[in-house]
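Visitor: Below: sequence and its predicted model.
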Amino acid sequence: MKTIAVFASGTGSNFAALTEFFGDERRGVRIAMLVCDHKDAPVVAKAHAANVPVFTLNYRDYANKAAAEAAIVAALPPVDLVVLAGFMRILGPTMLAAFPQRIVNLHPALLPSFPGRTGIEDALAYGVRVTGVTVHYVDAGVDSGTIIAQEPVRVLPTDSFATLAPRIHQVEHILLPTTVAALLAD
């Protein structure tokens, strides 16, 4: 059985998609831990409901990012892959060294276009007709790692963030679990 750790910061819709997808033991993947940087984030309750162990931390409780990441590394059980599913922090050298080429991120745009926190908003502001979702390896840059999988999403002339974001999330909820499964099948 392969194991993953999921890092998330918010509501946890992608965490829920992963738990649903990998809830079938025949898929051969188990979520070993959720790491969250907000103890009251809704994703924490989702993890408890799914019987997934949770490690929460407040980065401000540590001297620096390296110390916080060292605490995460120490808390994690052995995992085959780290999956960032709405984790709103840039990982530093401590995490990257602990899991070389074993950290993947989900991004709500077709990279290399529109990296960073506001991918959906930036795509709308630029006026693209197609945006999408990317799963990529994490490196030292911001959304600059090698692309693993992408799926386009059409932008309608009448779209706003409120109408486009749910369609982006629907694609995320399929692309992330299937990509993680494919990576772990190799």
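Guide: Yes, it's here.
Visitor: make it CA atoms for all contacts and neighbour counts henceforth
Guide: Noted.
Visitor: Tell me how far the strand or helix carrying residue 95 lies from the chain's centre.
Guide: Secondary-structure assignment from DSSP states H and E places residue 95 in helix 93-98. The chain centre lies 17 Å from the centre of helix 93-98; the measure is C-alpha atoms, centre = their mean, to the nearest Å.
Visitor: buried residues in it?
Guide: Residues 94-96 are the ones in helix 93-98 that count as buried (16 or more other C-alpha atoms under 10 Å).
Visitor: could you dump these to CSV with distance to residue 146?
Guide: Shown next, in CSV, are those (distance: C-alpha to C-alpha, whole Å):
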residue, distance to residue 146
94, 19
95, 17
96, 14
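Visitor: and the residue lying closest to residue 105 once chain neighbours are set aside, what is it in contact with?
Guide: In space, and not counting its chain neighbours, residue 105 is closest to residue 84: 4.6 Å by C-alpha to C-alpha, 6 or more residues apart in numbering. By C-alpha atoms under 8 Å, 6 or more residues apart in numbering, residue 84 lies in contact with 6-8, 103-106.
Visitor: try 7 Å this time
Guide: By C-alpha atoms under 7 Å, 6 or more residues apart in numbering, the residues touching residue 84 are 6-8, 104-106.
Visitor: What of residue 82?
Guide: Applying C-alpha under 7 Å, 6+ apart, we find residue 82 in contact with 4-6, 102-104.
Visitor: please redo it, this time with the cut-off set to 8 Å
Guide: 4-7, 99, 102-104.
Visitor: Show me which helix runs longest in the protein.
Guide: For the chain, the helix that runs over the most residues, judged by DSSP state H, is helix 161-185.
Visitor: one more structure, for comparison:
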Amino acid sequence: MPIPTPARLVVLVSGSGTNLQALLDATADPAYGARVVAVGADREDIEGLRRAERAGVPTFVRRVGHFTTREHWDQALADTVAAFEPDLVVSAGFMKLVGEPFLARFGGRFVNTHPALLPAFPGTNGAGDALEYGVKVAGATLFVVDSGVDTGPILAQTVVPVEDDDTVETLHERIKVAERQMLVDAVGRMAREGFTITDRKVRFGQ
């Protein structure tokens, strides 16, 4: 999939926005090949929105509770994101699953991170599940979102060793640091080189 340069990124957040900040810092360099054109959230008064505002990036909020159905929320989110004409949509700690109306608009261009080495340990407790299972390495995955839960084609993965004295908190914190670098590196490559998906295999370049 060829992407115009600089690629237009819309980033979705639900919390502190550390992954968003990493992208904002990276896109400050024109050589990165992308810029953040909007930041959206599913709640007000979060640090992620404040990070965007400090960077001069437009923001919007679409709360599920403000709509009569989840599908109406999904359609409204899709319409708002589409208004910024993104080349890529990045979920950076966005804690809501999107539905078919959103995926119909941005399928193949919507990416998300997960704090585990998929397909192992999907769901909301990737680091904890990995630690409980007793694995020797954990990590993070960047994938193209599809209609499943953490099931889309894998763009990139990064490995983090599990230490004998790790807790869920210490392991998750180290995963988040590696995850941020993986996200910045992979989104930059997608923007500069484009990518293709064939039989679930993602390849960078045209």
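Guide: Right, received. Where do you want to start? Predicted, not measured: the structure shown is a model, and the values here were computed from it.
Visitor: tm score of chain vs chain?
Guide: Superposed pair, TM-score by TM-score structural alignment, normalised by the length of the first structure: 0.96. Supporting alignment: 186 aligned residues with a C-alpha RMSD of 1.0 Å.
Visitor: hmm, back to that, what sits up against the longest helix of the first structure?
Guide: Contacts of helix 161-185 of the first structure (C-alpha under 8 Å, 6+ apart): 2, 13-14, 17-18, 21-22, 27, 29, 80-81, 106, 108, 120-121, 124, 132-133, 135, 148-151, 153, 155.
Visitor: The residue nearest to residue 105 of the first structure maps to what in the second structure?
Guide: By TM-score structural alignment, residue 84 of the first structure lines up with residue 91 in the second structure.
Visitor: roughly how far apart are that match and residue 191 of the second structure?
Guide: The spacing between residue 91 of the second structure and residue 191 of the second structure, counted by C-alpha to C-alpha, to the nearest Å, is 16 Å.
Visitor: hmm, back to that, with the contacts of residue 84 of the first structure in mind, which one is nearest to residue 33 of the first structure?
Guide: Minimum distance to residue 33 of the first structure across the contacts of residue 84 of the first structure is 6.4 Å, recorded for residue 6 (C-alpha to C-alpha).
Visitor: what sits against the closest one?
Guide: Counting by C-alpha under 8 Å, 6+ apart, residue 6 of the first structure makes contact with 15, 31, 33-35, 82-85.
Visitor: want to try a markdown table for the residues you listed, with distance to residue 164 of the first structure and secondary structure as columns?
Guide: Output for the contacts of residue 6 of the first structure, formatted as a markdown table (distance: C-alpha to C-alpha, whole Å; DSSP: H, G, I helix; E, B strand; the rest coil):
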| residue | distance to residue 164 of the first structure | secondary structure |
| --- | --- | --- |
| 15 | 20 | helix |
| 31 | 29 | strand |
| 33 | 30 | strand |
| 34 | 27 | strand |
| 35 | 28 | strand |
| 82 | 27 | strand |
| 83 | 24 | strand |
| 84 | 21 | strand |
| 85 | 19 | coil |
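Visitor: out of these, which ones does the second structure keep as well?
Guide: Retained contacts for the contacts of residue 6 of the first structure in the second structure, judged by both residues aligned by TM-score structural alignment, their matches' C-alpha atoms under 8 Å, are 15, 31, 33-35, 82-85.
Visitor: Turn the buried ones among those residues into a named PyMOL selection, would you?
Guide: Per 16+ other C-alpha under 10 Å, the buried members of those correspond to this PyMOL selection:
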select buried, resi 15+31+33+34+35+82+83+84+85
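Visitor: could I get the kept ones among the contacts of residue 6 of the first structure as a markdown table with distance to residue 41 of the first structure?
Guide: As requested, those are exported to a markdown table (distance: C-alpha to C-alpha, whole Å):
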| residue | distance to residue 41 of the first structure |
| --- | --- |
| 15 | 12 |
| 31 | 18 |
| 33 | 15 |
| 34 | 12 |
| 35 | 11 |
| 82 | 19 |
| 83 | 17 |
| 84 | 15 |
| 85 | 13 |
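Visitor: quick one: what's aligned to residue 136 of the first structure in the second structure?
Guide: Residue 136 of the first structure maps onto residue 143 in the second structure, with residues paired by TM-score structural alignment.
Visitor: A strand includes its match, no?
Guide: Yes: under DSSP: H, G, I helix; E, B strand; the rest coil, residue 143 of the second structure sits within a strand.
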